[in-house]
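Undergrad: Generate a structure from the sequence data that follows.
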Amino acid sequence: MKLFGSSGVRGVALDDLSPEFAMRIAKAAGTVWGTDRVAVARDTRTTGELLSNAVAAGLAAVGRDVDRLGVVPTPAVGRYCEEHGIPCVLVTASHNPPQFNGIKLVGADGVELTVDALSRVEELVLEESFADADPLSAGSTREIDGVADAYVESVVSAVDREAIVDAELTVAVDPGHGAGSVANPEVFRRLGCSVRTVNAQPDGRFPGRLPEPVPDHLDDLRRLVRTTDADLGIAHDGDADRAVFVDETGTYIEGDASLAALAADALSPGDAVVSAVNASKRLVDVCEDVGADLELTPIGATHIITRVRELEAEGRRVPIAGEGNGGVFFPEYRLSRDGAFIAARFLELLADGATASEVVAPYADYHNVRSGLEYGSTAERDRLLAAAEDYARAADAALDTTDGYRLDHDDGWVLVRPSGTEPKIRVYAEARSDDRASELAADLIDALEDAR
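TA: Below is the predicted model of the structure:
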């Protein structure tokens, strides 16, 4: 697809993603859906109101009435769509820097659209072929209140609240000024936790930290965990569909380790797990121990959702899916990433008295390195990717080209691929020692830099 990347359309707001372009996407989506009513929601970004106004106008222009949900977490949008049976155009750039914005399309079942459905929308955007509405059939809008409150209740009621309450946990929560600020701390209060917060004021300038919950951005959360003796630190991205954790000592927990711990708890023999091609050996080990099958897809929620649906149509049970960036699906709950629900499921793992560090200790034998090389033009991107292919083809390692180039060595692996959301070439590496993971990543990055 030319427009929709691994997780919707994203770009620098008012430049790559203009109000006019947002309106075209909305008109195309409204045409494909053909429903009487469509929801519009957004995260906290400063351009969110402007772009959501354009989206609402586009939907009304093709005859769709609009439910304006305001600033809410992405998983709250999924709950609303599923309950009311209407789709949504969601204005969010998730973890991207503040100057970015984007658009996700969520179906009437509360799930992001599959690759095939997005392709149909994309075709109409490129052709500018939209439904016609005359002045008497143009859509109207209405403001919807209580979406965040209903979402909080849905998460609380879907987990073992009694066990979490009895554990008397203290949690430190960092929503990163994003959409999770309006709902997620309340989820943990309702679960009986003593809640401490940082960066919990909705603010699209993201003054306390950048939207992506990576280790370099979580110093405030680590300090808060240590100074409050919290049992767990929880951080979300800009639209709160992901959750990453800090243990009781203030140490960052690798997303691959928390995914493995959650998978070990959720899986039974014969189940299937869906993850992306950058899946950690931690998850591979869990699947082998349990007797579950691991299915790999290209990186991105859209691809994972598509494969989960295919497996479920075949009668397979898929209790968990996702990536090591904190984006975990529990398809039997809802086939969407849900930061508050992910965190609540992790709190269940602490309810028996284990500490967070003890829960992930079985998955601590691997080390990860993630890096990115920015490019300034399509030509530079093509040079970097050509160098990546040359490097991969010449390497003495097993090659997987599901998404980019993954090289599996006896003692680790490395993956290089273009980002689906930013102008970057991403490099991932994993090994049993930090030095070896760094070596694998550095060697590949050196080859790409030489190509500049």
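Undergrad: drop to CA atoms for contacts and neighbour counts, all remaining ones
TA: OK.
Undergrad: Just the strands from the stretch 201-350 of the chain, written as ranges.
TA: Taking DSSP state E, counting those that start in this stretch to define them, one finds strands in the stretch 201-350 of the chain at 232-236, 243-246, 252-253, 272-276, 293-297, 320-322, 328-329.
Undergrad: Could you also give me the structure for this next sequence, so I can compare it with the first?
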Amino acid sequence: MTGVSIADLMAVSGVAFGTSGARGLVSAMSDRICFAYTMGFLQHLEAEGLFHSGQHVAIAGDLRPSSPRIIAACAAAIVHKGGHVDYCGFVPSPAVAAYGFARGMGSLMVTGSHIPDDRNGIKFNRPDGEILKADELSIRGQIVDLPDIFDGSGMLLAPPLKFPLVDATTTYIARYVDFFGARALEGLKLGIYEHSAVGRDVLVALVKQMGGQAFPLGRSETFIPVDTEAVRPEDHVLARQWAAELQLDAILSSDGDSDRPLLADETGIWIRGDILGILCARALGIKAVATPVSCNSAVELCGLFDVVRRTRIGSPFVIEGMQGLSRAGHATICGYEANGGFLLGTPVESEGVVLEALPTRDAILPMIAALVNAKRRSITLSALQEQLPTRYTVSDRLQNFPTDRSHALISYLQAGSESDILARLTNMLGAVAGKAIRFDTTDGLRIHFDNDDIVHLRPSGNAPELRCYTESADVEGASTLNQQILHLVANSDSNFLEVTN
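TA: Coordinates of the predicted model:
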């Protein structure tokens, strides 16, 4: 056996922690790397008293081609460490997390979420919740002993171990049927945009069990990287066509690992994730909300919540925000992200039925809660949205934009005194956005302009991309502003690289 540092492996392989688990190129995620990271995770749990020899660990994966191999490598590490593998197969991230939480065991989800399938990742969960940044630091600091079971390219020499399949989806579906009722979607015609989402069959089954008509659409055997924050143009077209042709009440979908929702209204217009988060929190009667700084300001303007706590972007930071709200004594707490992933921090009750907390990103709850609430009010989803303040957010990204260039740009824009920064922002962006009047550096750079428009620039945490969020009083203005800002950045003089290096 040889002792290796997880930190060194991360530096050499480029497979590192981002906003949600460890991710990297599939070509870099050798069996040896995945085995080592799983060992580091288990050693961390062991040091916390949350894992011991003989303990069960749940594991699942999404539908990208590399997931089965990576699952096998992670499972081999669990066995090597003396654990038992609860193999959940290919199920949504929140389903395997909920399975582990209910049984007091750690869990792993092999997924790259919404990013292209030349990349993948591993999302780790403690027995009591997602790993947070302190956990990541501990995993990074582990020294693990690796057995001599890999070939020269880092692949396992022996065939993959075989494990019986355990059921993680039945209780996950029952969670929502039991709370909302077996007739809660009765009379609704609901399209299910399946593409390559791992939870596509779960969504169809859930809609049927809640009395709705399910229309499966767009199933793909090739992985499609659906990003709920930057919906592809072809998916906008498809949703409108399906809604019109089938006279649907809504279309439900999700990203690759089905922890981020994608919900379209009766016209086929996709609802922004941060608006869906508000609708869900309202439907559940939540009073304290944690949400990233990038999310739509309608959450404050609507006046529905006693407190809104803004956080950095990423579910670990939202969870930390929810924990802070809990310490402050708030009784009903949730969190949501711009991608729509909804985290239920406390149990909620309706008509004597309790929905238990699930403090990990979930796609099903926000979609079902919004649909049920609209049905109970006898209005459409679009009408439900119209009850909120008219603030619109659009997000997009510059792909293949080097990470070092993204960070250099942000460093350049926020260098110097406050007056220097505002002048520089106005000089660079003022022609399309107006005069910069204040800014927020909680996560990336969020800029407020004198016309009430907002521009938020942030380097992606898991891909060579620069994210751009824009908010305005109407969707056309937010969309145009987003396109103009991305064009300005893409074609800007790269002198900021020289200034910051």
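Undergrad: Output the strands of the stretch 201-350 of structure 1 as CSV; include the columns mean neighbour count.
TA: Converted to CSV, those look like this (neighbours: other CA atoms under 10 Å):
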stretch, mean neighbour count
strand 232-236, 31
strand 243-246, 28
strand 252-253, 20
strand 272-276, 25
strand 293-297, 18
strand 320-322, 26
strand 328-329, 30
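Undergrad: Which one of the ones you listed lies nearest to Arg337 of structure 1?
TA: For those, proximity to Arg337 of structure 1 was assessed by CA to CA; strand 328-329 is nearest, at 4.9 Å.
Undergrad: residue in structure 2 matching Arg64 of structure 1?
TA: Using TM-score structural alignment to pair residues, one finds that Arg64 of structure 1 aligns to Gly83 in structure 2.
Undergrad: how deep is its match tucked in, by neighbour count?
TA: Using other CA atoms under 10 Å, Gly83 of structure 2 is surrounded by 19 other residues.
Undergrad: That one and Ala58 touch, don't they?
TA: No - Gly83 of structure 2 is not in contact with Ala58 according to CA atoms under 8 Å; the separation is 10.1 Å.
Undergrad: Pull up the overlap in contacts between those two.
TA: Taking CA atoms under 8 Å, 6 or more residues apart in numbering as the criterion, Gly83 of structure 2 and Ala58 do not both touch any residue.
Undergrad: Give me the distance between the match of Arg64 of structure 1 and Ile59 of structure 2.
TA: 12 Å (CA to CA, to the nearest Å).
Undergrad: Over to Leu325 of structure 2?
TA: Applying CA to CA to Leu325 of structure 2 and Ile59 of structure 2 gives a distance of 31 Å.
Undergrad: do the same with Asp148 of structure 2
TA: Going from Asp148 of structure 2 to Ile59 of structure 2 by CA to CA gives 24 Å.
Undergrad: Compare those two and say which is more crowded by neighbours.
TA: More crowded of Asp148 of structure 2 and Ile59, by other CA under 10 Å: Ile59, with 30 against 11.
Undergrad: The more buried one belongs to a strand?
TA: Yes - the secondary structure assignment for Ile59 of structure 2 places it in a strand, going by DSSP: H, G, I helix; E, B strand; the rest coil.
Undergrad: May I have the residues that are in contact with it?
TA: Taking CA under 8 Å, 6+ apart as the definition, contacts of Ile59 of structure 2 comprise Ile71, Ala75, Val85, Asp86, Tyr87, Cys88, Gly89, Val96, Ser107, Leu108, Met109, Val110.
Undergrad: Please apply the same query to Arg183 of structure 2.
TA: Contacts were defined as CA under 8 Å, 6+ apart; by that measure Arg183 of structure 2 touches Met210, Gly211, Gly212.
Undergrad: Of the residues you listed, which is the nearest to Ala433 of structure 2?
TA: Within those, proximity to Ala433 of structure 2 (CA to CA) peaks at Gly212, which comes in at 44.4 Å.
Undergrad: ok, how many other residues are close to the closest one?
TA: Gly212 of structure 2 sits with 20 neighbouring residues when counted by other CA under 10 Å.
Undergrad: Just to confirm, what residue in structure 1 is aligned with it?
TA: Gly212 of structure 2 maps onto Cys193 in structure 1, by TM-score structural alignment.
Undergrad: ditto for Asn339 of structure 2
TA: In structure 1, the residue matched to Asn339 of structure 2 (TM-score structural alignment) is Asn325.
Undergrad: Its match and Tyr391 of structure 1, how far apart?
TA: With CA to CA as the criterion, Asn325 of structure 1 and Tyr391 of structure 1 are 26 Å apart.
Undergrad: cool, Gly324 of structure 1 as well?
TA: Relative to Tyr391 of structure 1, Gly324 of structure 1 is positioned 25 Å away (criterion: CA to CA).
Undergrad: of the two, who's got more company?
TA: The neighbour comparison of Gly324 of structure 1 against Tyr391 (other CA under 10 Å) goes to Gly324, with 21 against 17.
Undergrad: List the contacts of that one.
TA: Contacts were defined as CA under 8 Å, 6+ apart; by that measure Gly324 of structure 1 touches Glu254, Gly255, Asp256, Ala257, Ser258, Leu259, Ala279, Ser280.
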